[in-house]
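> missing the sequence, but the structure's below:
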């Protein structure tokens, strides 16, 4: 892995774990010392993360974690629920029985996570990502796949920075069941609506956390 990609992944993981919070400065000098990587690859990684909306780079000043407005978060989740709903609609039309079996298995693992476990948040984030990634695979739409994967990462960033992953844990497993049932029965309209409701609920949690921290 190239040094730029290595440090980009490290910074992104810290954003997704809320090690760096909205508006925090990104300590480039400390990253250089910690990783043993020179300033140039780190700045290249930060420039990429800036393009993706995770950080803000100000020339001659430095870099800090992005600080979205409430309106930007509202707009983001409106876009996210519509696009994820479309992915579910396509998945219902194109899924295989084996993919449905795998989707059920992932959601079973999610339902068994104990919120009090020390690794519960990371386990849920990883399994939830796997659930939606499999749904994206079912949709068989390469043009949408990469775009939606990036959007999903941004949603994880907003969740980590506001309410955290645990509050929606149990509700997510139940909402996933509705999505699975619709996909399994190839009811594309119900799959879309169930997924849009699911993402809308995630957005509500984020908005609540954002309001509490404002």
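Thanks, I have the structure now. Since we're looking at a predicted model, the values are computed, not measured.

> okay, CA-based contacts and neighbour counts for the rest of this
Noted.

> element containing residue 64, please.
Element membership of residue 64, judged by DSSP states H and E, is strand 62-65.

> helices or strands up against the next helix or strand after that strand?
Sequence-wise, the next helix or strand downstream of strand 62-65 (DSSP H and E) is helix 70-94. Where contact means 3 or more Cα pairs under 8 Å, 6 or more residues apart in numbering; DSSP states H and E, helix 70-94 is packed against helix 120-139, helix 142-161, helix 169-184, helix 188-213.

> of all those helices, which lies closest to residue 97?
helix 169-184 (7.5 Å; Cα to Cα).

> helices and strands around that closest one, which ones?
Counting contacts by 3+ Cα pairs under 8 Å, 6+ apart, helix 169-184 packs against helix 70-94, helix 97-111, helix 188-213.

> Please point out which parts of that helix sit buried.
169, 172-173, 175-184 (16 or more other Cα atoms under 10 Å).

> which one among these gets closest to residue 125?
Once Cα to Cα is applied, the member of these that ends up nearest residue 125 is residue 169, at 9.3 Å.

> And the nearest residue to that closest one once chain neighbours are set aside, how far from residue 14?
Among residues not flanking residue 169 along the chain, residue 124 sits closest, at 7.1 Å (Cα to Cα, 6 or more residues apart in numbering). Applying Cα to Cα, to the nearest Å, the value for residue 124 to residue 14 is 17 Å.

> alright, now check it against this:
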């Protein structure tokens, strides 16, 4: 949007429709751009006193042409447990409706930084613990990755317990016999002397 020799940004894709008309509201310090058809605010900027500048809102750079639904489906399809992935994504969408695109992008980035076993395990644990955000998923994946470097962990299935039943432990204890020494070994201690 051009105003007094400066260009002010609007969201990417705003002008895809031919004949798109916007309106400006200007006060002493702010320029607000509205959609003429529905009155939606497209951009808010501080007025620049300079000339030939591009005043840009970084949020306007996001590609909004790809639908959220398609992005969610694509993200869900990457996981082994797609039902859990769907639950996770729907909860994120409910919790962060205005930031769902950012949340999905952060989830998708995890596939580039961590092995898939940790991403899948992180999702499972997040759903179990009701942690529904991309940053919590990222933290869980990082935790699993770091834990695996120190000791092996079971990621998907619980390993059977390797603890002896109590009755077997008691038998082992009952079979222990103390060592037997003669009384002469203890007499010097009882009489107050020492045996070197």
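Structure's in. What do you need? Just so we're clear, the structure is a prediction, and the values are computed from it rather than from any experiment.

> TM-score of the superposition?
After superposition, the two chains reach a TM-score of 0.27 (TM-score structural alignment, normalised by the length of the second structure), with 74 aligned residues with a Cα RMSD of 4.3 Å.

> quick one on the thing from earlier: nearest to residue 28 of the first structure, out of the helices and strands packed on helix 169-184 of the first structure?
Among those, the nearest to residue 28 of the first structure by Cα to Cα is helix 188-213 (26.1 Å).

> Report all helices and strands that the closest one contacts.
Taking 3+ Cα pairs under 8 Å, 6+ apart as the contact cut, helix 188-213 of the first structure packs with helix 70-94, helix 142-161, helix 169-184.

> Dump the ones you listed into TSV; add distance to residue 102 of the first structure as well.
Conversion of those to TSV gives the following (distance: least, Cα to Cα, whole Å):
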stretch	distance to residue 102 of the first structure
helix 70-94	13
helix 142-161	19
helix 169-184	10
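
> now for those, which one comes closest to residue 64 of the first structure?
That would be helix 142-161 among these, by Cα to Cα, at 13.8 Å.

> could you say what helices and strands that closest one packs with?
Going by 3+ Cα pairs under 8 Å, 6+ apart, helix 142-161 of the first structure lies up against helix 3-16, helix 70-94, helix 120-139, helix 188-213.

> just how off-centre is it within its chain?
Helix 142-161 of the first structure has its C-alpha centroid displaced from the chain centroid by 5 Å (Cα atoms, centre = their mean, to the nearest Å).

> tell me which residues in it are buried?
Within helix 142-161 of the first structure, the residues scored as buried using 16+ other Cα under 10 Å are 145, 148, 151-152, 154-161.

> what sits against the closest residue in space to residue 89 of the first structure that isn't next to it in sequence?
Among residues not flanking residue 89 of the first structure along the chain, residue 188 sits closest, at 4.4 Å (Cα to Cα, 6+ apart). Going by Cα atoms under 8 Å, 6 or more residues apart in numbering, residue 188 of the first structure touches 88-93, 182.

> neighbour-wise, which of these leads?
The most crowded member of those, judged by other Cα atoms under 10 Å, is residue 88 (31 neighbours).

> so that one touches residue 134, yeah?
No - in this structure, residue 88 of the first structure is not within contact of residue 134 by Cα atoms under 8 Å, at 10.3 Å.

> I'd like the helices and strands packed on helix 142-161 of the first structure as JSON lines, with distance to residue 63 of the first structure appended.
Formatted as JSON lines, these follow (distance: least, Cα to Cα, whole Å):
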{"stretch": "helix 3-16", "distance to residue 63 of the first structure": "12"}
{"stretch": "helix 70-94", "distance to residue 63 of the first structure": "20"}
{"stretch": "helix 120-139", "distance to residue 63 of the first structure": "26"}
{"stretch": "helix 188-213", "distance to residue 63 of the first structure": "22"}
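
> Looking at these, spot the one closest to residue 42 of the first structure.
Residue 42 of the first structure lies closest to helix 3-16 among those, at 6.1 Å (Cα to Cα).
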